[in-house]
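>>> Based on what follows, work out the 3D shape:
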Amino acid sequence: MTPFPGSEELPLVDRTVLQALEEQLGQPDMARNFAKDYSALWGQRERRLVDSLEREDQAAALDAAISLKVSSAMVGGLRLACLAQILETAVRHGDLRRGASALALISIHGPATVNELQHQYLRQGR
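As a prediction, the model looks like this:
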């Protein structure tokens, strides 16, 4: 059982969020490019989180967690957005143990989210 009940029940990628983004932008290619950029930047986002937490730089960790939360929500990465919210809350409260647990799950679900985006959304546009 995860230390964050309910997060594992959320989808890695909710396609309806991506479809809504396509409609809001009025151009499916823009939504796809955003999803491609999100995927390409995953490693940098994760490294930024890890580095800021290792340095115990609360401001940088908060910024990285919020950025991950917002961008994940925009591409429909609901599970990752939830975990980033948990990390954000832990950082705000100085709870390093809970933050480390959230980061461990983010490191698992981040690549899985990117994989899901690439295989279930981005490849369909070809």
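
>>> all contacts plus neighbour counts: C-alpha atoms, from now on.
Will do.

>>> just checking, Arg45 touches Asp63?
No. Using Cα atoms under 8 Å as the test, Arg45 is too far from Asp63 to be in contact (10.6 Å).

>>> So what's the residue count around Leu21?
20 (other Cα atoms under 10 Å).

>>> element containing it?
For Leu21, the host element (DSSP states H and E) is helix 15-25.

>>> What residues of that helix count as buried?
Arg15, Val17, Leu18, Ala20, Leu21, Glu22 (16 or more other Cα atoms under 10 Å).

>>> right, and the last one touches Phe34 too?
The reference is to Glu22. No. Glu22 lies out of contact with Phe34 (Cα under 8 Å); the separation is 10.2 Å.

>>> Gly94 and Val50, how far apart?
15 Å (Cα to Cα, to the nearest Å).

>>> Comparing these two, which shows the higher neighbour count?
Val50 (18 against 13).

>>> who's in contact with the more buried one?
Leu103 (Cα atoms under 8 Å, 6 or more residues apart in numbering).

>>> so which helix or strand takes in it?
Assigned by DSSP H and E, Val50 falls in helix 42-54.

>>> got the contact list for the next helix or strand after that helix?
Next helix or strand after helix 42-54 toward the C-terminus (DSSP H and E): helix 58-74. Applying Cα under 8 Å, 6+ apart, the contact partners of helix 58-74 are 17-18, 21, 38, 45, 48-49, 52-53, 78, 80-85, 87-88, 91-92, 94.

>>> Now the second one, please; I'll put the structures next to each other:
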Amino acid sequence: MIATTETYPFRQDPVASAPTHLPEPREVVSSDSPPGHELPVLDLQNAWDISVDTGGPDLAINFLTDYMNLLHVRMFRILAALTAEDPEPAVNAVLSLKTSSSIAGALEIEGSCGVLLAAIAAGNFQLARVLAVDLGDHVDRMAAAAPAVLKHANEYLYHRAIGPSPVSTPSN
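Model prediction:
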């Protein structure tokens, strides 16, 4: 049997539930690579806000680096809790990944966590384990792209902090 949205009415579309108002300016890490090889989406607005609040991009870059390094650890905690069908650790593990993904701007992972939380809240651990596979795919894509994503984030945040090079104008 193929599960559909009608089969599981509590399943939400993470894109449809995403906030519609986003402050400007936005920088989204993505790629012009061929289809199937795009970088995962990483919205850098929160990283920029951290840069502004802390007087430079160093802490924001450190946070993003730590976030990327902990992706598989957090995913392992989720899978272990789902296997044990223990709701409290499952919710805590998913909330940990969801919150850090929100701060990092990893919108796909954050959205998948929201859908997974709904399944756990409904007590449907069988569905939760299926949804965890989808979440794991997003986590794997982000972790695999981490070097390129971090490089882009680093360049963007430092360029934005320093500003564009002054344009020289001819004097008359």
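
>>> Tell me where structure 2 has helices.
45-54, 58-84, 87-104, 107-121, 125-162 (DSSP state H).

>>> Quick one: closest of the ones you listed to Gln12 of structure 2.
helix 107-121 (5.9 Å; Cα to Cα).

>>> and the closest one, how far from structure 1 on average?
Comparison of helix 107-121 of structure 2 with structure 1 after fitting gives an average deviation of 0.8 Å (mean Cα distance after the TM-score superposition for structure 1).

>>> List the buried residues in stretch 136-147 of structure 2.
Gly136, His138, Val139, Asp140, Met142, Ala143, Ala145, Ala146.

>>> what lines up against the fourth one once you look at structure 1?
Read it as Asp140 of structure 2. In structure 1, the residue matched to Asp140 of structure 2 (TM-score structural alignment) is Pro111.

>>> residues near the residue nearest to its match when sequence neighbours are not counted, how many?
Distance criterion Cα to Cα, 6 or more residues apart in numbering; nearest residue to Pro111 of structure 1, sequence neighbours excluded, is Trp42 at 7.5 Å. Residues lying near Trp42 of structure 1 (other Cα under 10 Å) number 17.

>>> Could you report the separation of Arg74 of structure 2 from Val94 of structure 2?
In terms of Cα to Cα, Arg74 of structure 2 sits 8 Å off from Val94 of structure 2.

>>> In terms of neighbours, single out the busier of the two.
Neighbours of Arg74 of structure 2 and Val94, each counted by other Cα under 10 Å, are more numerous for Val94; the result is 26 against 18.

>>> Return the distance of that one relative to Pro147 of structure 2.
Counting by Cα to Cα, the gap from Val94 of structure 2 to Pro147 of structure 2 is 24 Å.

>>> ok, now Asp43 of structure 2?
16 Å.

>>> what do you get for Ser101 of structure 2?
Applying Cα to Cα to Ser101 of structure 2 and Pro147 of structure 2 gives a distance of 17 Å.

>>> and if you look at Ser102 of structure 2?
19 Å.

>>> What of Glu85 of structure 2?
34 Å.

>>> Now list whatever residues contact both of Arg74 and Val94 of structure 2.
Joint contacts of Arg74 of structure 2 and Val94 (Cα under 8 Å, 6+ apart) do not exist.

>>> now Glu22 of structure 1, nearest residue through space, not along the chain?
That would be Pro28: by Cα to Cα, 6+ apart, it lies 4.6 Å from Glu22 of structure 1.

>>> what residue of structure 2 matches up with that neighbour?
In structure 2, Pro28 of structure 1 lands on Pro57 (TM-score structural alignment).

>>> go on, Ala59 of structure 1?
Match for Ala59 of structure 1 (TM-score structural alignment): Glu88.

>>> wait, what's in contact with the match of Pro28 of structure 1?
Applying Cα under 8 Å, 6+ apart, the residues near Pro57 of structure 2 are Ala47, Trp48, Ile50, Ser51, Asn154, Leu157, Tyr158, Ala161.
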